[in-house]
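[1] only geometry, no sequence info:
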């Protein structure tokens, strides 16, 4: 099998398409979470700890000289990114847990055929009587 045909077989599989859709949705979800953390969670948290904006927290390693910008260690942005990650991980955990619960309930409750209606029972008895002539008398 040539490399091109192997790649075509791989790319056309449903798992690859599902994965691509998941990555695209995950990227959009990441932007939503980043906005949620940066615009909604961090400002009140900054007020609670004394008006500190996490994105401004940094250690200056080398001061700016002339047109050369300062070299900083921006640990505030790192803290915000860690909080973003924790929220995204928790949201994914809750989603996977819900899906697992649905799969577990589906596996526990096998689908039984519905009980026959009274008309179906009566028609079955009539059929049985017609098959065996001795039962009719």
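    Perfect, thanks for sending it. Predicted, not measured: the structure shown is a model, and the values here were computed from it.
[2] only C-alpha atoms from now on, for both contacts and neighbour counts.
    Fine.
[3] from residue 16, how far out is residue 8?
    Using Cα to Cα, to the nearest Å, residue 8 is found at 11 Å from residue 16.
[4] residues contacting residue 125?
    By Cα atoms under 8 Å, 6 or more residues apart in numbering, the contact list for residue 125 is empty.
[5] which SSE is it in?
    Using DSSP states H and E, residue 125 maps to helix 118-131.
[6] flag every buried residue along the longest helix seen in the chain.
    The single longest helix within the chain, with elements called by DSSP state H, is helix 75-108. For helix 75-108, the neighbour count (16 or more other Cα atoms under 10 Å) marks 76, 77, 80, 81, 83, 84, 85, 87, 88 as buried.
[7] take this one as well and set it beside the first:
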């Protein structure tokens, strides 16, 4: 039990828990933005295309409401809205990651002098250059024999 508590303490202190909490909070806020975008920006033009039908209210009625029983219906309109939410979130995440990867590739390119190269990438580039020089010396030395 003590090792479990120690592991949890290490996990929390190293910042993993804080990073995860920040990610969840940002994700929740992003979800609210996407929901508003879908409901207030995307869905109104779609409802115009469907003769002012609000997609959220679209359903397939299985049983009408009576005095003793509630209505039973499949709400496919809400499913359509959720799928649109998902598509917007997936597209946004794809664009953001593509944008980040482009800058990461530029920063990791040791030949690009516009972006300062991180020290570890610079050291690896130097090692690669030295190995190429060493291979050339070995090739030239074996040709002379």
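    Yes, it's here. Small disclaimer: the values here were computed from a predicted structure and weren't measured.
[8] re earlier: off-centre distance for the helix or strand just after the helix holding residue 125 of the first structure?
    Next along the chain after helix 118-131 of the first structure, taking DSSP H and E as the criterion, comes helix 133-136. Here helix 133-136 of the first structure shows a centroid-to-chain-centroid distance of 63 Å under the convention Cα atoms, centre = their mean, to the nearest Å.
[9] what does helix 133-136 of the first structure rub up against?
    With contacts defined as Cα under 8 Å, 6+ apart, helix 133-136 of the first structure is touched by 129, 130.
[10] pretty sure residue 33 of the first structure is in contact with residue 90, am I right?
    No - using Cα atoms under 8 Å, residue 33 of the first structure is not in contact with residue 90, being 11.2 Å away.
[11] picking up where we left off before, where does the helix holding residue 125 of the first structure end up in the second structure?
    Per the alignment by TM-score structural alignment, helix 118-131 of the first structure matches no residues in the second structure.
[12] ok, so of the buried residues of helix 75-108 of the first structure, who is nearest residue 20 of the first structure?
    residue 88 (18.3 Å; Cα to Cα).
[13] for that closest one, give me its contacts.
    Residues near residue 88 of the first structure by Cα under 8 Å, 6+ apart: 30, 33.
[14] mind running it again at 10 Å?
    Listed by Cα atoms under 10 Å, 6 or more residues apart in numbering, the contact set of residue 88 of the first structure reads 26, 29, 30, 32, 33, 34, 82, 94.
[15] so how far is residue 56 of the first structure from it?
    23 Å.
[16] excluding chain neighbours, give the residue nearest to residue 35 of the second structure in space.
    Spatial nearest neighbour of residue 35 of the second structure, excluding adjacent residues (Cα to Cα, 6 or more residues apart in numbering): residue 85 at 6.6 Å.
[17] wait, the one you found sits on residue 41?
    No - the pair residue 85 of the second structure / residue 41 is not scored as a contact, 11.7 Å apart, by Cα atoms under 10 Å.
[18] so for those two, which residues contact both of them?
    34, 35.
[19] at the geometric centre of the second structure, which residue do we find?
    Centroid check for the second structure by Cα atoms, centre = their mean gives residue 93 as the closest residue, at 4.0 Å.
[20] which residues touch that residue?
    Residue 93 of the second structure sits in contact with 87, 99, where contact means Cα under 10 Å, 6+ apart.
[21] give me the aligned partner of it over in the first structure.
    Aligned by TM-score structural alignment, residue 93 of the second structure pairs with residue 92 of the first structure.
[22] that match and residue 99 of the first structure, how far apart?
    With the distance defined as Cα to Cα, residue 92 of the first structure ends up 11 Å from residue 99 of the first structure.
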